[in-house]
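Asker: attaching a predicted model along with its sequence, questions to come.
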Amino acid sequence: MKIAIGGDHAGFTYKEKITQYLKEKGIEVKDFGPYAPESVDYPDFVHPVANAVADKEFDLGILICGSGNGVAMTANKHQQIRAALCWNTDLAALARQHNNANIICIPERFVDYDLAQSMVDTFLSAEFEGGRHQTRVNKISC
């Protein structure tokens, strides 16, 4: 499995920890930044992650910012991206199972790190159920 990860300064701490966690599990991860905790503009890092996932260079993506909203809005501008803002493991599972989400967006300021890590584990292990959900997913892109 290949994972693209990125975010902004408000998601920097979790991005660093999750990147290391996934690498320790033997998962290939590319960090698209930021590479320091100083203030940045999240679209500069979100667009490359979204492009990499949309182009199938990576299986899934992880985006982390303070609220999760900015990264989700930006990623969802890409036609082949279904970025899901999640704040618990049930949402992370359903995002994959029912919506075939290919990027999880995590709000660092609103979830503790253990929960963020659990959401990542859940998101990466869940599988799209297809069936009736495929018909709906087919209608998402404009």
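Answerer: Received the coordinates, thanks. Residues are numbered from 1 along each chain as shown.
Asker: going forward, measure contacts and count neighbours with C-alpha atoms only.
Answerer: Will do.
Asker: now do the strands in this structure.
Answerer: Ranges of strands in the chain, per DSSP state E, are 2-7, 28-31, 60-65, 83-85, 103-107.
Asker: what angle do the first one and strand 60-65 make?
Answerer: To tie it back to what came earlier, the one meant is strand 2-7. Relative orientation of strand 2-7 with respect to strand 60-65: 10 degrees, computed using axes from the mean of the first three to the mean of the last three Cα atoms, to 10 degrees.
Asker: name the residues of strand 2-7 that are buried.
Answerer: By neighbour count, with 16 or more other Cα atoms under 10 Å as the criterion, the buried positions of strand 2-7 are 3-7.
Asker: quick one: which two of those residues are the most distant?
Answerer: Among the buried residues of strand 2-7, the pair separated by the greatest distance (Cα to Cα) is Ile3 and Gly7, at 13.5 Å.
Asker: mind listing the helices for the protein?
Answerer: For the chain, the helices identified by DSSP state H occupy 12-24, 43-54, 69-75, 89-97, 113-125, 132-137, in order along the chain.
Asker: for the ones you listed, which one sits closest to Ile106?
Answerer: When the helices of the chain are compared (using Cα to Cα), the closest one is helix 113-125, at 6.9 Å.
Asker: hmm, Lys30 is touching Glu16, no?
Answerer: No - using Cα atoms under 8 Å, Lys30 is not in contact with Glu16; the gap is 11.3 Å.
Asker: you'd agree Asp59 is up against Met1?
Answerer: Yes - taking contacts as Cα under 8 Å, Asp59 lies within contact range of Met1: 6.3 Å.
Asker: put this next to the first one:
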Amino acid sequence: MKIAIGADHAGFALKEELLAALQAKGLEVKDFGTHSADSTDYPDYAAAVAGAVAHGEFDRGVLVCSTGVGMSMAANKVHGIRAALAFNDDEVTLTRQHNDANVLAMGARYLNLPQAEHLVEVFLETEFLGGRHQRRVDKIMDLENQPAEEDHPA
């Protein structure tokens, strides 16, 4: 499995530790930056990782910023991406099983290395269940192709 990883300055330290841990397990990982703790703009790294996943160059993506919120929001603007912000096993498992998430966003402010490493492991090992969930994922993906409407029928 090929993994793309990226972070802004707030997620830099945790990203560096995750990168080393994933490589030590023999996984193929590409670091899309940032490469220092100097202030940066998280959308740049979210776009790089999400774009690489969306284009099929990588199987999954991992993003880290202070809270994970900005990264997940930015990544989800990339066509074909289903980025999930998660902080516990259950969230990660369900977002893979039910939503076929292809990018995991995490908040460095709230996770230490063992926690983050475990969440990434769950993210990489959990399979999408398909079935009734495929219909829902298809509906999510269809939203990318629809213009915003004034009326939003339920």
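Answerer: Happy to help now that I have it. Remember, predicted model here, so these are calculated numbers, not experimental data.
Asker: after superposition, what's the TM-score here?
Answerer: The TM-score (TM-score structural alignment, normalised by the length of the first structure) is 0.98; 142 aligned residues with a Cα RMSD of 0.7 Å.
Asker: before we move on, back to that, what about Asp59 and Met1 of the first structure, which has more around it?
Answerer: Neighbours of Asp59 of the first structure and Met1, each counted by other Cα atoms under 10 Å, are more numerous for Asp59; the result is 16 against 10.
Asker: list the contacts of that one.
Answerer: Asp59 of the first structure sits next to 1-4, 53, 102 when contact means Cα atoms under 8 Å, 6 or more residues apart in numbering.
Asker: going by distance to Tyr35 of the first structure, which of those residues wins?
Answerer: Distances from Tyr35 of the first structure to these, taken by Cα to Cα, are shortest for Ala4, at 14.1 Å.
Asker: the closest one contacts Val49, doesn't it?
Answerer: Yes - contact between Ala4 of the first structure and Val49 holds when scored by Cα under 8 Å: they sit 5.8 Å apart.
Asker: overlap in contacts, the two.
Answerer: Counting by Cα under 8 Å, 6+ apart, the shared contacts of Ala4 of the first structure and Val49 are 32, 61.
Asker: count residues in the vicinity of the nearest residue to Leu85 of the second structure once chain neighbours are set aside, would you?
Answerer: Nearest residue to Leu85 of the second structure, sequence neighbours excluded (Cα to Cα, 6 or more residues apart in numbering): Ala105, at 4.6 Å. For Ala105 of the second structure, the number of neighbouring residues by other Cα under 10 Å comes to 28.
Asker: who's in contact with Ala105 of the second structure?
Answerer: If a contact means Cα under 8 Å, 6+ apart, then Ala105 of the second structure has 62-65, 68-69, 71-72, 83-86 as its contacts.
Asker: change it to 10 Å
Answerer: By Cα atoms under 10 Å, 6 or more residues apart in numbering, Ala105 of the second structure lies in contact with 5-7, 46, 61-65, 67-73, 75, 83-87, 120.
Asker: ok, Val82 of the first structure touching Val137?
Answerer: I think there's a mix-up here, since residue 82 of the first structure is Arg and not Val. Yes - using Cα atoms under 10 Å, Arg82 of the first structure is in contact with Val137, at 9.1 Å.
Asker: the more surrounded of the two?
Answerer: Remark: of Arg82 of the first structure and Val137, Arg82 carries more neighbours, 24 against 15, as counted by other Cα under 10 Å.
Asker: re the thing from before, tell me, what's touching Lys30 and Glu16 of the first structure both at once?
Answerer: Between them, Lys30 of the first structure and Glu16 share these contacting residues under Cα under 10 Å, 6+ apart: 5-6.
Asker: ok so, going back, which residues do Ile3 and Gly7 of the first structure both contact?
Answerer: Shared contacts of Ile3 of the first structure and Gly7 (Cα under 10 Å, 6+ apart): 31, 49, 62.
Asker: check contacts around the last one.
Answerer: Put plainly, it is Ile62 of the first structure. If a contact means Cα under 10 Å, 6+ apart, then Ile62 of the first structure has 3-7, 15, 18-19, 29, 31, 46, 49-50, 53, 71, 83-84, 102-106, 120, 123-124 as its contacts.
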